[in-house]
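# model this:
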Amino acid sequence: MPERFRVDVEGRALDLSNLDKVLYPDAGFTKGEVIDYYTRIAPVLLPHLADRPLTRIRFPNGVTGGSFFEKNAPAATPGWVRTETLPAPGSSKGRETIDYVVADDLPTLVWLANLAALELHTPQWKIGQHPDVMVVDLDPGPPAALRHCCQVALLMRDRLADDGISSYPKTSGKKGMQLCCPVAGTQSADVVSDYAKRIAQELEQAHPKLIVSKMAKNLRPGKVFIDWSQNNAAKTTVSPYSLRAQSVPSVSTPLAWDEVEAGAAGRRPASKPYPAGEVLRRVEKQGDLLAPLLDGGPELPTP
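Coordinates of the predicted model:
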């Protein structure tokens, strides 16, 4: 295969390179296959990226060859790629603003995949708006596992439902999972984060042997940490359908609640993450299980 060749993606000319370069050595999964995955998953992925500043984690030499976070648009960003200059709260480099890439279309997604931007992360808010999604991260402290995350997810689903809040689960693509809740987009990140913290504390009090809501890592072994702080305005969460940098090309995968119930009982999805090929088959059969996130939700109750 030639090292570089030009393709047309929806009217945009792109130079793709090194498509046979293996980015997931244990699986023999190449850069060409990464681009193919993101191209095929684009119809359900792009709506979740639209209008959100994008943080990428790039692995130019594959998942075993080191990586770097990238928020700022690279110097060679094509002129047709949408960028937005936004404040940079908590910037590790002391920047006041960052020129973020916004992946609103397939050409941008393919361009990013060609840069080996394997992982895609977004905040819970769209540009110029308040959060329209609340996310809680369920992180198991060994020997707790994904099965225990599923148990906590069910508890949290029922508690949120008491407040009229719908929740939709997905795997992280690694060892944990997240619950995503559509909210009104009229309340600040602080309000959303405070509500998530309050619910996490309630569940910890009710299930102290299973759940921890405090940040201290020494409290986590054998429990599931409900990370309510994901809703901080400076934080991001892995996007649904994003690849993860694991030994195999696993994906942050939306789940149906009956799958979570099965996982809580010790069956899949508790056994292993879903790989890219299986996620494509799931979407072909089920569509986007997180589509309700795009329709908005209610305001969160405040104390």
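
# drop to CA atoms for contacts and neighbour counts, all remaining ones
OK.

# correct me, but residue 135 touches residue 179?
Yes: with contact defined as CA atoms under 8 Å, residue 135 counts as touching residue 179 (5.7 Å).

# between these two, who's got more neighbours?
Neighbours per residue (other CA atoms under 10 Å) separate residue 135 from residue 179, with residue 135 holding more: 27 against 23.

# contact partners for the more buried one?
124, 178-181, 228, 230-231, 237 (CA atoms under 8 Å, 6 or more residues apart in numbering).

# hmm, try it at 6 Å
Residues near residue 135 by CA atoms under 6 Å, 6 or more residues apart in numbering: 179-180.

# following the helix or strand encompassing it, which helix or strand shows up next?
Assessed by DSSP states H and E, residue 135 sits inside strand 133-140. Scanning forward in sequence from strand 133-140 by DSSP H and E, the next helix or strand is helix 146-162.

# I'd like to know which elements the following helix or strand past that next one is packed against.
Per DSSP H and E, the first helix or strand lying C-terminal to helix 146-162 is strand 168-171. Contacts defined by 3 or more CA pairs under 6 Å, 6 or more residues apart in numbering; DSSP states H and E place strand 168-171 against strand 177-182.

# so what touches whichever helix or strand comes after the strand it packs on?
Note on strand 177-182: by DSSP H and E, the next helix or strand toward the C-terminus is helix 189-206. Residues outside helix 189-206 that contact it (CA under 6 Å, 6+ apart): 211-213, 228, 231-233.

# with stretch 52-61 instead?
Applying CA under 6 Å, 6+ apart, the contact partners of stretch 52-61 are 67-71, 100-102, 116-122, 126-127.

# do me a favour and get the end-to-end distance for it?
Using CA to CA, to the nearest Å, the end-to-end distance of stretch 52-61 comes out at 27 Å.

# mind listing what's buried along it?
Buried positions in stretch 52-61, judged by neighbour count with 16 or more other CA atoms under 10 Å: 52-60.

# cool, and stretch 32-41?
32-35, 37-39, 41.

# find the nearest non-adjacent residue to residue 99, please.
Nearest residue to residue 99, sequence neighbours excluded (CA to CA, 6 or more residues apart in numbering): residue 85, at 4.3 Å.

# can you tell me which of the contacts of helix 189-206 are buried?
By neighbour count, with 16+ other CA under 10 Å, the contacts of helix 189-206 hold 211-213, 228, 231-233 as buried.

# what about residue 225, how many neighbours?
Look at residue 225: counted by other CA under 10 Å, it has 28 neighbours.

# what helix or strand is it located in?
Using DSSP H and E, residue 225 sits in strand 224-227.

# to compare against the first, here's another:
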Amino acid sequence: MTPITEVEGRRLALSNLEKVLYAATGTTKGEILHYYARTAGPLLAHLAGRPVSFLRYPDGPGGQRFFTKNPPPGTPSWVRVADVPRSTATTSRQVVVGDLATLMWAANLVVEFHTPQWRADEPGCADRLVFDLDPGPPATAVECCAVALRLRERLRADGLDAYVKTSGSKGLHVLVPLVRAPSPEVSAYAKALAVEAEAALPELVVHRMRRSLRPGKVFVDHSQNAAAKTTAAPYTLRARPEPTVSTPLTWAEVEGCTTPGQLVFRLGDLAGRLDRYGDLFDPLLDPERAGHLPR
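The predicted model follows:
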């Protein structure tokens, strides 16, 4: 029998709680749901008002994975959906995760949470900038940290504050809170900084996606600032061999990173980090911290 639970007055059928989804660690679906319930406060704050895309992996990271922007079949009528422009002529609908019941419904589908850099009330007008730092082997997160620190200094020169998290995979995400600006303008600025970083550190940085250019270097991916693109949300689990989490970091952790394993955090690590640091990405939610995109 599928257990029925009530979350904030909504009845949810939570299925297969004993199913092992991460074979490497024996992590069950029930443990995943417990993780999302435990981190709901900060996660919901970063999902709030944004259309969500799901990377679903219902049989674990080794099974079938599929990316969906549309509300999945069977989406309850009480789940909020927003109209999102796909082009000048068409719109589609996407889920907006705004409460604990919706979060737990989505978590029961076994998903990564991905969001754009804009909110549903003003599509294509970004309130943050992102760089996705992706290491090309043999480069690792250690090299990503060096690049993140260089980007932080460059952004600071333009009066912008940067915050950093693990991607939950191999690299890092550097994010900047912005006074809202059109996504094309944010994209152009981000690309300019990526090109500049490659010119300054050609042995370490590449700004183009071509894989042949990337061995031993850090790809500074600026493309996720495009209005149609999304980035893994803070605190989302990832469909990796182990239940790793996209985890906000202190800059001291970035400065002190000497081995890639130092910046790998799994779902069991986050409760202690939140108790110790609170939400290190809380400044991204503070309008007072938002900077103006340089002209």
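
# superposed, what's their TM-score?
The TM-score (TM-score structural alignment, normalised by the length of the second structure) is 0.95; 291 aligned residues with a CA RMSD of 1.5 Å.

# neighbouring contacts of the strand holding residue 225 of the first structure?
Under the contact criterion CA under 6 Å, 6+ apart, strand 224-227 of the first structure has outside partners 136-141, 211-213.

# apply 10 Å and report the result again.
Outside of strand 224-227 of the first structure, the residues within contact range by CA atoms under 10 Å, 6 or more residues apart in numbering are 135-146, 148-153, 156, 176, 178, 193, 196-197, 199-201, 203-204, 209-217, 219.

# how far is the very next helix or strand once past that strand from where the chain is centred?
Along the chain past strand 224-227 of the first structure, the next helix or strand (assigned with DSSP H and E) turns out to be strand 237-238. Chain-centre distance of strand 237-238 of the first structure: 3 Å, with CA atoms, centre = their mean, to the nearest Å.

# to which residue of the second structure is residue 211 of the first structure aligned?
Superposed on the second structure with TM-score structural alignment, residue 211 of the first structure falls opposite residue 205.

# I meant to write residue 99 of the first structure there.
Match for residue 99 of the first structure (TM-score structural alignment): residue 93.

# quick revisit: now distance to residue 243 of the first structure too, for the buried ones among the contacts of helix 189-206 of the first structure, in CSV please.
Formatted as CSV, these follow (distance: CA to CA, whole Å):
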residue, distance to residue 243 of the first structure
211, 28
212, 28
213, 27
228, 23
231, 22
232, 23
233, 23
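
# now for those residues: which two are most distant?
Farthest apart among these by CA to CA are 211 and 233. That separation is 24.6 Å.

# list the contacts of the match of residue 99 of the first structure.
Per CA under 10 Å, 6+ apart, neighbours of residue 93 of the second structure: 51, 69-71, 80-86.

# helices of the first structure, start to end?
Taking DSSP state H as the criterion, the first structure carries its helices at 31-49, 106-114, 146-162, 189-206, 257-264, 276-286.

# quick one: closest of those helices to residue 249 of the first structure.
Between residue 249 of the first structure and the helices of the first structure, the tightest spacing by CA to CA is seen for helix 276-286, at 5.9 Å.

# what does the closest one correspond to over in the second structure?
By TM-score structural alignment, helix 276-286 of the first structure lines up with residues 267-277 in the second structure.

# stretch 153-169 of the first structure too?
Aligned using TM-score structural alignment, stretch 153-169 of the first structure spans residues 148-164 in the second structure.

# out of the contacts of residue 93 of the second structure, who's the most crowded?
Scoring the contacts of residue 93 of the second structure on neighbours with other CA under 10 Å, the highest-scoring entry is residue 51 at 30 neighbours.

# how about that one, nearest residue that isn't a chain neighbour?
Distances taken as CA to CA, 6+ apart place residue 96 nearest to residue 51 of the second structure, at 4.9 Å, with adjacent residues excluded.

# tell me the residues of the first structure aligned with stretch 55-63 of the second structure.
Aligned by TM-score structural alignment, stretch 55-63 of the second structure corresponds to residues 57-65 of the first structure.

# try stretch 23-34 of the second structure
Taken onto the first structure by TM-score structural alignment, stretch 23-34 of the second structure occupies residues 25-36 there.

# distance check, the residue nearest the centre of the first structure against residue 19 of the first structure.
Nearest residue to the geometric centre of the first structure (CA atoms, centre = their mean): residue 238, 2.0 Å. Distance, residue 238 of the first structure to residue 19 of the first structure, by CA to CA: 25 Å.

# separation between the equivalent of residue 116 of the first structure over in the second structure and residue 100 of the second structure?
Residue 116 of the first structure maps onto residue 110 in the second structure, with residues paired by TM-score structural alignment. Separation of residue 110 of the second structure from residue 100 of the second structure (CA to CA): 15 Å.

# and those two? Which one has more around it.
Legend: neighbour count by other CA under 10 Å for residue 110 of the second structure and residue 100, higher for residue 110 (24 against 18).

# from residue 16 of the second structure, how far off is the residue lying farthest from the centre of the second structure?
In the second structure, the residue that sits farthest from the middle, by CA atoms, centre = their mean, is residue 1; the gap is 34.0 Å. Using CA to CA, we find residue 1 of the second structure at a distance of 9 Å from residue 16 of the second structure.

# give the aligned equivalent of residue 16 of the first structure in the second structure.
Aligned by TM-score structural alignment, residue 16 of the first structure pairs with residue 14 of the second structure.

# give me the neighbour count for its match.
Neighbours around residue 14 of the second structure, by other CA under 10 Å: 18.

# I figured it hits residue 29, correct?
Yes: the pair residue 14 of the second structure and residue 29 passes the contact test of CA atoms under 10 Å, sitting 9.5 Å apart.

# shared neighbours, the two?
Common neighbours of residue 14 of the second structure and residue 29 (CA under 10 Å, 6+ apart) are 107-109.

# what's the end-to-end length of stretch 88-104 of the first structure?
Span of stretch 88-104 of the first structure from end to end, CA to CA: 21 Å.

# contacts only, for the counterpart of residue 256 of the second structure in the first structure.
Applying TM-score structural alignment, one finds that residue 256 of the second structure aligns to residue 262 in the first structure. Counting by CA under 10 Å, 6+ apart, residue 262 of the first structure touches 147, 150-151, 268-270.
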